[in-house]
Structure formats: C-alpha cells, structure tokens
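Peer 1: Predicted structure and sequence below. I'll ask about it afterward.
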Amino acid sequence: MNALVGTKVAITSSKPQTTRRVIRGIVHRPDAQLIIVDTPGLHRPRTLLGERLDSLVLSTLTEVDVIGFCVPANEPIGKGDRFIAEKLAAVKKTPVVAVVTKCDLATREQIAAQLLAVSQLAEFEEIVPVSAESGERLDVLRDVLVGRLPASPPLYEGGQLTDEPEQVLVGELIREAALEGVRDELPHSIAVVVDEMVPREGRDDLLDIYAHMFVERPSQKAIVIGHKGSRLKEVGSRARGHIEALLGTRVYLDLRISVAKDWQRDPKQLRRLGFYD
C-alpha cells in the first residue's frame, strides 16, 4: 500500500499479524481515485484480540469493490495462504485479484512457478506480479484495480493520502520501532497509546508527544527497556525520526512503558487500548 500511495501510511514489519487496524491509503489520478484498504491478516485467532481482528477483516471485505490477495514470490505457498484463499472464495460477487509481491527477491523461474501455483489456489480475476521495492508493475496493478471500480465522485479531497488521525499514525510508528529486533513472542503483546500531542509553550517549532507502550508481562517490559534503558532509547530515537518526517516538525517524545496483564484476552483492556467490539 505504501508503494501504491507513494508515501508511508502503514507500518511494516517482518512479524505476522502486525496490522491491527483498517488503514486507508488514497491514490489520486486524473482519471480515478483509488482507495486502498489495508486490513489485518486473516488467521486462526488464539486470543480475543485475534477474534476481533478477524471479524474486522471479514466485515471490511464485504464493503470493498475489489479484493487484493497478496502472496510473496520468494516463499512457497503454505497453509496460511490456502486458508485465506478459502475465506476469500466465500466472499461472493466481489472480484479478487492475486498480487504476487516481492518479485525483486525472486528469480524469473521462481516468479513463473509462483504464478502457476497461485493460479491453482483459486479462480482469480487477474494475477499481477509486482515489486514494491523497485516499483516494477505497480502501474499495472493500479490500472487493474481502477478498472474494477464503479463510477463515483471523488470520496477524498486532492492531496489527502490517508484518513487516519495523526495520533493513531504516531502510535503506529512507535509500535513499528518497538517491533524491530524483538523476540518472536513479543510483537503481538505490544500496544501503544498516544495520550497527548501539544505544541511546546512559547515554541512554534516543537511538538511534545506523550505516549504509553503496554506489554503483557514484566519479562516483556524488561526486553523492551533493555540494559540500562538502552533499547527503549533506541525505540524512541527511531520512532522520533519517523514521526518528524510524518508531521514535518521537530518532536520531543516522552515514551513510558507499563504492564497490562494479558490485555489481548481482556475485553476491558482491549477497549481501553482502542480495540472495540
């Protein structure tokens, strides 16, 4: 989505189930406005949070005009891909376009084999190989998606690239920074809430941001903090750079961390952290 929009509107991570919200990226063209809806990944949920995210995905799929099913070119098709393909087959009357991604990381032979494997998963409207890194065939993908949109007036003003509130985007950038280099079991336990974003009194070039990171256990808190706070400082520094690029101003980031025991399974804590029914 970031490559199609032309700027960063969604966080990225090598960890699965990183996306936790429906995020809209907006592509403006002379002939069309393409609104890309990035959803959490469909999976077999093991927590209440997972159940709510799956429900969010399935409800979103009924509201869009075309579905993009992404499969990386450099990885063999697995059970998760088949699981998602089966779920998408149940969404009637909505065309599904298969997008073979990361073609810059695969040989021509691998790409050809993956295109054949994807074609055997289900019946797709089209299968488009692309590379977000190099930009290869992104124009083709845009054309394929636009060609399946209904006639409509523009839904967003020109120049608007997402409808996400700034505080949500800032919280996601902090979470993205925290995800880098952590152990496999930790990513799903991290949540971030931005409590306040205010201009520094007497300054028009500095924004004070107060944010809170939550994990589920004291041992996880120790991992995120690191030796003498070194890792938390790295997270704050990395996040601040991305936030300043997003907002176009200098930022002071006050980042705290607390334990919210088993928050992924607790309805009250899920609501507190912004994950509603």
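Peer 2: Good, I have the coordinates.

Peer 1: Please count neighbours and contacts with C-alpha atoms only from this point.
Peer 2: OK.

Peer 1: quick one: buried residues of the helix or strand hosting I26?
Peer 2: Using DSSP states H and E, I26 falls within strand 23-28. Under the neighbour-count criterion of 16 or more other C-alpha atoms under 10 Å, strand 23-28 has I23, R24, G25, I26, V27, H28 buried.

Peer 1: here's the one I want to compare it with:
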Amino acid sequence: MNASAYRAGHVAVIGRPNVGKSTLVNALVGAKISITSARPQTTRHRLLGIATFPEGQLVLVDTPGLHRDQGKSTATAMHRWMNRAARGALEGVDAAMLVVRAGHWDEADAFAYDVLRGAGLPVVLVVNQVDRVKDKAALLPYLAQVSEGREFAAVHPVSALKRKGLEALVKDVLALLPGQQPLYGEDEITDKSQRFLAGEMVREQLMRQLGEELPYATTVEIERFETDGALLRIGAVIWVERDGQKAIVIGKGGERLREIGARARQQMEKLFGSKVFLQTWVRVREGWSDDEAALRAFGYHD
C-alpha cells in the first residue's frame, strides 16, 4: 500500500442507547474493549477503540447513548455526565457513524442525526442487527424512508454481532478520513489502561446479572492492580447506594458475588492474556450517582 494512500482519523460512534454501538466497536477492533449488555446506557465512558487495517486506521470514539437533556430537575448527575461525554465525542473527529437498529427509526434517532449534521460531520448510517430482520424485503423501503430528506455519506446494513457487512463499511468510512500516517501503533487497541478495563469487566457482569434489579445503582473502583510475575492481582470494590442493594449483589451465601467475580476474571484473562487473581468487595455510598464529587472520585471525569 502506497504510504500516501493511507488514511487515518477519528470517527465518532453515535446513536441512541442500546443499538449496539459497543458491539460494533469491538467487532471492528477485533477485541473486546467496550462492555456490552442488553441494558440501555451500559457504556458510561468515552473510550477509543483503535482498528488498524492495511489501508488505514479508524480511531473509533465509543460513547454513552445520546439522548435529550432531561434538565437538572429530573436527570441525575450521572445522566448529565453521560450526555456530556456523548456530545464531547464530536470534538475533533473527522466523521461519524450513526448506529440505528434495523427496522426502527424514532425521534431519538432523528435527534442523534440532527446533532451530527449540526456539528458539520459527514455521517455514515450503520443499520445494525439486520440478522434479526426476518423479512429482508422490508429493509429496502425502510432504508428509503430513513434516507429521505437526510444526507448520508453512505448507508450500510450490518450485523456487528455476527461481523457481517463490516468490510464495505470500513472502506467507506476510511474514504472520509484524511490521508496521513497511523495515529497509534499497530498493536494498540484502546487508549484506556488495563486497570480501567478491569473495572469495566466487573461492571459488565453487574449489568448482565443484575440489570433488572439494579440497572444503574452500581459502579466499580479498582483499588489494587499489581503484577506478580505472570499473575495479575486485582482488587475491585463494587459501590452501591443502599444496604439492600449490597445484599442483592452479594446474594445468598455470597453466591452471586462469586459468580460475578468468576465471569469477570475469565474476561480479564482473555483480554490481558495472563492469569488473574481477582478479589471483590461490596461497599455502600449513599446517593453516589447524583453526587458530582463521588463521580469524580470514581473516575467520571469530563
């Protein structure tokens, strides 16, 4: 590949909550760096996923789901922080991917599109989860309806989960980026530390196993992250807002906490490529999700 033909740049991955943005980022990067669950707003932090190809490099900005500001009277500090993180993802990017769920388009999708166009960015529409559409013939009129009156640089139906349709998507997104050398090394896959990723792996299991009971009342703080030869020793504190929530996380005889720890440890070992000794504790900090100081202490920085 001619060096002058190489393209690289930042691409915001935007959409309403729970359309598969993080699954798409993981699929393009080729590694699990962004946590996923069936619960909306699983992603809380802005995270860079670095996807390097022979012809170019996509620096993907994964964000919390974009939603309208609810106002300080109803939104918690956490929700306001996530919306700032999502909007902040648009600063300094070269293009954007608007991710929607196949067959669905509502006011939240239209709002996300308007935000992107208002920022003056070229927008690639990524219609995700096409594998779930039984009547494929219905996709054409749906795509025509969504595209009417809107300007997309390209439209790509994909299945991020099954990694279908991604090659053509990469080609069209790279075409929107400036010609320049890679911004990150070929072996780099994210801007986040292993310590940060360890906390996210624990939080993913909380969202997956307790999403119905404690959707947003938990966060994770890594108190210890040490290398001991070939072993990683990690200590994770799970913070909740009430004593009753602490009992739910621990479970009968500690069974649920052990299951959360075991599954998180397996994900860490897969991502880090080393053995992990993980210890977990559950502590209470009342009202942490609506406390700006607590959010900063737990790593939620603008």
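Peer 2: Cool, the structure landed. None of the values given here were measured: they were computed from a predicted structure.

Peer 1: quick one: TM-score?
Peer 2: In this superposition the chains share a TM-score of 0.92, using TM-score structural alignment, normalised by the length of structure 1; 272 aligned residues with a C-alpha RMSD of 1.7 Å.

Peer 1: quick one on the thing from earlier: so where is the helix or strand just after the strand holding I26 of structure 1 in structure 2?
Peer 2: The helix or strand immediately downstream of strand 23-28 of structure 1 is strand 33-38, counting by DSSP H and E. Counting by TM-score structural alignment, strand 33-38 of structure 1 falls onto residues 57-62 of structure 2.

Peer 1: And for stretch 240-258 of structure 1?
Peer 2: Residue span in structure 2 matched to stretch 240-258 of structure 1, by TM-score structural alignment: 265-283.

Peer 1: Tell me who's in contact with the aligned residue in structure 1 for V240 of structure 2.
Peer 2: Under the alignment by TM-score structural alignment, V240 of structure 2 pairs with V215 in structure 1. Applying C-alpha atoms under 8 Å, 6 or more residues apart in numbering to V215 of structure 1 gives the contacts S189, I190, A191, K221, I257, S258, V259, A260, K261, W263.

Peer 1: Who are the packing partners of the longest helix seen in structure 1?
Peer 2: When structure 1 is parsed with DSSP state H, its longest helix is helix 230-247. Judged by 3 or more C-alpha pairs under 8 Å, 6 or more residues apart in numbering; DSSP states H and E, the packing partners of helix 230-247 of structure 1 are helix 166-179, helix 218-225, strand 250-259.

Peer 1: Show me which positions of the longest one end up buried.
Peer 2: Along helix 166-179 of structure 1, these residues count as buried under the neighbour rule (16+ other C-alpha under 10 Å): Q167, L169, V170, G171, E172, L173, I174, R175, E176, A177, A178, L179.

Peer 1: mean deviation (superposed) between that helix and structure 2, please.
Peer 2: When structure 2 is overlaid, helix 166-179 of structure 1 sits 0.6 Å from its aligned residues on average, using mean C-alpha distance after the TM-score superposition for structure 1.

Peer 1: Over in structure 2, find the residue span that helix aligns onto.
Peer 2: Under TM-score structural alignment, the counterpart of helix 166-179 of structure 1 in structure 2 spans residues 194-207.

Peer 1: what residues does the longest helix of structure 1 touch?
Peer 2: The contact list for helix 230-247 of structure 1, computed with C-alpha under 8 Å, 6+ apart, reads 170, 173-174, 176-178, 223-226, 250-253, 255.

Peer 1: ok now the match of stretch 240-258 of structure 1, how far from the chain's centre?
Peer 2: Computed by C-alpha atoms, centre = their mean, to the nearest Å, the chain-centroid distance of stretch 265-283 of structure 2 equals 20 Å.

Peer 1: mind listing what's buried in it?
Peer 2: The neighbour-count check on stretch 265-283 of structure 2 (16+ other C-alpha under 10 Å) flags R265, Q267, M268, E269, L271, K275, V276, F277, L278, T280, V282 as buried.

Peer 1: L116 of structure 2: which of these is nearest?
Peer 2: Nearest to L116 of structure 2, judged by C-alpha to C-alpha, of the buried residues of stretch 265-283 of structure 2 is L271 at 32.4 Å.

Peer 1: Need the counterpart of K15 of structure 1 in structure 2.
Peer 2: Per TM-score structural alignment, K15 of structure 1 is aligned with R39.

Peer 1: Next, the contact list for its match, please.
Peer 2: By C-alpha under 8 Å, 6+ apart, the contact list for R39 of structure 2 reads N18, M207, R208, G211, P215.

Peer 1: I'd say the last one and M207 touch.
Peer 2: Yes - in terms of C-alpha atoms under 8 Å, P215 of structure 2 counts as a neighbour of M207; the distance is 6.3 Å.

Peer 1: so where do the helices sit in structure 2?
Peer 2: With DSSP H as the criterion, structure 2 has helices at 21-29, 77-88, 107-118, 139-147, 166-174, 194-210, 243-250, 255-272, 292-297.

Peer 1: so which of the ones you listed gets nearest V100 of structure 2?
Peer 2: Among the helices of structure 2, the nearest to V100 of structure 2 by C-alpha to C-alpha is helix 107-118 (6.9 Å).

Peer 1: Report the distance from the closest one to the chain centre.
Peer 2: 19 Å.

Peer 1: just to revisit the earlier point, redo the helices and strands packed on helix 230-247 of structure 1 as JSON lines? Include distance to G78 of structure 1.
Peer 2: Below are these laid out as JSON lines (distance: least, C-alpha to C-alpha, whole Å):
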{"stretch": "helix 166-179", "distance to G78 of structure 1": "24"}
{"stretch": "helix 218-225", "distance to G78 of structure 1": "30"}
{"stretch": "strand 250-259", "distance to G78 of structure 1": "35"}
